[in-house]
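Colleague: sequence unknown, structure follows:
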């Protein structure tokens, strides 16, 4: 097993196991996937509970306890939305490969036609019967969409090396899962540039980005993209922050959407779009359905209510670092909800900030702690919280614009103790507010990678 450390992808030898009901056996691209046996296993993988503070830790100095609050960045609680999305994503990955058995005549013909195209070729035509495979995951910033996608996709961050299957030669590489961020300008050129650079980084032995730079006309990039997707047998292409399409203009928007749908139809790759309600400003739900941007369904990550909110609060309440931890009373739950409106990101942050205020002071958490946070540290998020509590589509559509970027970046620093990494190099506050308090931390990612390695080693 050779690690690809620069990208957190691992190169592994293919080991084949039939993936269960609903899947025809004998497709190596499916049988080699590190799929979970059931949804319960998937949710267990998504769960992560760091050590709870004990009596000794609560007696530690103020500075030590404040530093230990960063431990909450590793806490990941499975919710009902995770259950539904896990089922759909597990199904989606299999669907992406069902028509792509490399031993079938149809797939051999498709691969041959795609390989024959070049940058100057007219993109391959698609049949009206070919359907794009697109799943939409939508929810406001801080609802946990990106956290979920990162945790779910971690076992699939592998390069599967196929050499033979059932005594038949099979020489290909398979990347089941690839996640990108929709560029801030929402342009096709920026997205394709990011894709080729990412693939080069994962494989370490290709130079697709340079080949793409030699393509002079943007419409000629489609054949190259189709070739690369086919060459790496890509299963799922995940596009986070899809609401950045708001920055695309007229023809550019139409070109990008047509490009993605054609890519899925021609190559069979499944596409997952992750975005906020702001996407409705340019692509209302009826338009998404008409275009085929939700053919595999939609998953909604709504604010927590009822039993979900109770379970979320009960889990977090076990991580009190104040010297005098008390019970989680109805009054405290209500004040906590007023500060967060049930948004997991806001709730996590208000819980951490409430403790920061009380450590070295009253050394206890109560309703007043959350009210104080609501009107001080998180006051600038008040309009966003109110929009969540109202819950009407118009308010939620403009939710992103209610988030003050500089303040959310500062809150992230308070929560984790370190500046927020930025994948696009546009300053600490670039990108959406998404999951800043519930993001997968470095230690969480490493622990999940270890789990994936152990699982692959066990299968081998």
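Modeller: Structure's in. What do you need? Keep in mind that this is a model prediction, so the values were computed, not measured.
Colleague: can we go C-alpha only for contacts and neighbour counts from here?
Modeller: Noted.
Colleague: now the strands: where do they sit in the stretch 101-250 of the chain?
Modeller: 133-139, 158-165, 168-174, 177-181, 236-240 (DSSP state E, counting those that start in this stretch).
Colleague: closest to residue 391 out of these?
Modeller: strand 133-139 (11.8 Å; Cα to Cα).
Colleague: And residue 145, how far from residue 293?
Modeller: 18 Å (Cα to Cα, to the nearest Å).
Colleague: Same list, the strands of the stretch 101-250 of the chain, but as a markdown table with mean neighbour count and distance to residue 381 please.
Modeller: Output for the strands of the stretch 101-250 of the chain, formatted as a markdown table (neighbours: other Cα atoms under 10 Å; distance: least, Cα to Cα, whole Å):
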| stretch | mean neighbour count | distance to residue 381 |
| --- | --- | --- |
| strand 133-139 | 23 | 17 |
| strand 158-165 | 20 | 39 |
| strand 168-174 | 15 | 43 |
| strand 177-181 | 20 | 24 |
| strand 236-240 | 23 | 23 |
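Colleague: circling back: of residue 145 and residue 293, give the one with the bigger neighbour count.
Modeller: Taking other Cα atoms under 10 Å, residue 145 and residue 293 do not tie; residue 145 has more neighbours (28 against 25).
Colleague: Please tell me I have it right and the more buried one contacts residue 274.
Modeller: Yes - applying Cα atoms under 8 Å, one finds residue 145 in contact with residue 274, separated by 7.1 Å.
Colleague: Give the residues shared as contacts by these two.
Modeller: Contact criterion Cα atoms under 8 Å, 6 or more residues apart in numbering; residues shared by residue 145 and residue 274: 137, 138.
Colleague: Next up, a structure to set beside the first:
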């Protein structure tokens, strides 16, 4: 029943007692892993990154690599995950109830179904009465909620291929297809061939796509392969990417999938955003004449004990010199920013740690703060703000408009985090180090005082540095006096150079065509006379402070 010449690549079937009479004595079910208990599922899905306290002593650029483990190896099972595992377990096993290779009727039924697929109009069987045991369901939810991650973890608990020597059969318990973006039904079929080729080391794609086959022929070939390789479950991920118009409309896609369920007896799971699945899943259920295993709406995490438990686990993994304990403020700010979407919360937590390592000037400063989370979120997650705002206000129309939003990929960014973060530092005052602790305090106190007086930091810093360079023994009072004096001198010089001051009431009435007649110190005059950029004109007329001179000093 298989064209593969070498079966040594695959696991040989080991049969166990499934524990139920309807599953008993069926090799396709008996070869599957045992049915999991709730505790089994929790243990199976639970995942934590490697963490060693000694790594906190590593250099910052090395620790950023360690932080990225969270994006790969941190997973806390929720109730929804347990429900999903139970549904998948039933869907796979139910699809095999009518396909038992030990029975005398199996081969006859197999040939009958293949004859229907190859020679008949498959659409005529969509609404016919069917005794198929296979079923279907839809999983819908916003991007980043964890649909695909949880699905992959659950499916990988099952063997990908099982070889049955007695029946010369390669069983594929499940296969997952990622819909091609703006893909058609023919492109979907091609994706199926590619996925099966990777699983079985075959060349079905070359065989079944050569010579521009019709879509009907490709559909028949997909169905035929599902029978040949005893596929139990097909998971169609990112269904919102399907272009139903290019596929001949919703009806054609529905007919194809329902044929797999009714005729071939393969269970189907559709995963996508609510917009893509809302109407489609309704029609799919009607065509099946049953609700199947129902649908799962994958919502954000609720702001309750489960969110607290999630963060308690997450906060254990800090590669910072100053560990931060989870408190109510962090619990609220992280939920407000992420809206209970685990993917965003974890990535925000990672980036905040990387930013803290970059900016800290002492071990005490290397810690997490609510302000840090806010700033990192504003800079890194602006692309998902429309979706999060819609979640915050429960605006369903706005959520539907966000169907193409993709959660930012942080993993690669973390590895190059230092280069990225240097371009966008947080607004945290930086200390000047002169080599003398007493002098350090004088200089930094002067900077803080002048900033509090309303002078911007980019002007204050070179002024203070110039004062300390000219006189290392200068006092705090002298620095303040010299800095303020420089402003007074500059202002007085500008007033003496210019003509008689134009009153506010008069200047406001000057028409734009007359701006060229104003004094040289008037910005409107500068604007009307500029030949290049406004910055160049301001610099030429002495309105830009000569920072470089002080930096050079």
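Modeller: Received, thanks. Values in this document were obtained by computation on a predicted structure and should not be read as measured data.
Colleague: List the TM-score for the superposed pair.
Modeller: In this superposition the chains share a TM-score of 0.80, using TM-score structural alignment, normalised by the length of structure 1; 400 aligned residues with a Cα RMSD of 2.6 Å.
Colleague: re earlier: got CSV for the strands of the stretch 101-250 of structure 1, with distance to residue 76 of structure 1 too?
Modeller: Shown next, in CSV, are the strands of the stretch 101-250 of structure 1 (distance: least, Cα to Cα, whole Å):
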stretch, distance to residue 76 of structure 1
strand 133-139, 17
strand 158-165, 22
strand 168-174, 29
strand 177-181, 20
strand 236-240, 19
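Colleague: The closest residue to residue 320 of structure 1 other than its chain neighbours sits in which helix or strand?
Modeller: Nearest residue to residue 320 of structure 1 in three dimensions, chain neighbours excluded: residue 53, at 7.0 Å (Cα to Cα, 6 or more residues apart in numbering). Secondary structure assignment for residue 53 of structure 1, by DSSP states H and E: no helix or strand.
Colleague: What's the match for residue 186 of structure 1 in structure 2?
Modeller: Residue 186 of structure 1 maps onto residue 183 in structure 2 when the alignment is built from TM-score structural alignment.
Colleague: now that match: how far from residue 200 of structure 2?
Modeller: For residue 183 of structure 2, the distance to residue 200 of structure 2 equals 24 Å [Cα to Cα].
Colleague: ditto for residue 74 of structure 2
Modeller: According to Cα to Cα, residue 74 of structure 2 stands 30 Å off from residue 200 of structure 2.
Colleague: Name the residues that touch stretch 146-162 of structure 1?
Modeller: With Cα under 8 Å, 6+ apart, stretch 146-162 of structure 1 has contacts from 8-14, 32-34, 42, 45-46, 82, 86, 170-178, 203, 240, 274, 434-435, 438-440, 445, 448-449, 452.
Colleague: Over to that stretch now: how far is its first residue from its last?
Modeller: Stretch 146-162 of structure 1 end-to-end distance (Cα to Cα) = 30 Å.
Colleague: tell me the contacts of residue 279 of structure 2?
Modeller: Not one residue lies near residue 279 of structure 2 by Cα under 8 Å, 6+ apart.
Colleague: Am I right that it falls within a helix?
Modeller: Yes - assessed with DSSP: H, G, I helix; E, B strand; the rest coil, residue 279 of structure 2 lies in a helix.
Colleague: Report the separation between the most centrally placed residue in structure 1 and residue 221 of structure 1.
Modeller: Geometric centre of structure 1, nearest residue: residue 149, 2.8 Å, by Cα atoms, centre = their mean. The gap separating residue 149 of structure 1 from residue 221 of structure 1 is 27 Å, by Cα to Cα.
Colleague: cool, and residue 180 of structure 1?
Modeller: Separation of residue 180 of structure 1 from residue 221 of structure 1 (Cα to Cα): 18 Å.
Colleague: before we move on, what about residue 389 of structure 1?
Modeller: 44 Å.
Colleague: what about the two, which has more around it?
Modeller: Between residue 389 of structure 1 and residue 221, counting by other Cα under 10 Å, residue 221 is the more crowded of the two (24 against 18).
Colleague: The more buried one touches residue 212, doesn't it?
Modeller: Yes - here residue 221 of structure 1 reaches residue 212: they are 7.0 Å apart, a contact under Cα under 8 Å.
Colleague: In the stretch 301-450 of structure 1, what residue spans correspond to helices?
Modeller: For the stretch 301-450 of structure 1, the helices defined by DSSP state H, counting those that start in this stretch cover 306-317, 330-340, 344-358, 367-375, 382-390, 393-397, 405-416, 442-459.
Colleague: and those as CSV, adding distance to residue 65 of structure 1?
Modeller: Formatted as CSV, the helices of the stretch 301-450 of structure 1 follow (distance: least, Cα to Cα, whole Å):
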stretch, distance to residue 65 of structure 1
helix 306-317, 15
helix 330-340, 21
helix 344-358, 9
helix 367-375, 17
helix 382-390, 28
helix 393-397, 36
helix 405-416, 13
helix 442-459, 18
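Colleague: Much appreciated, bye for now.
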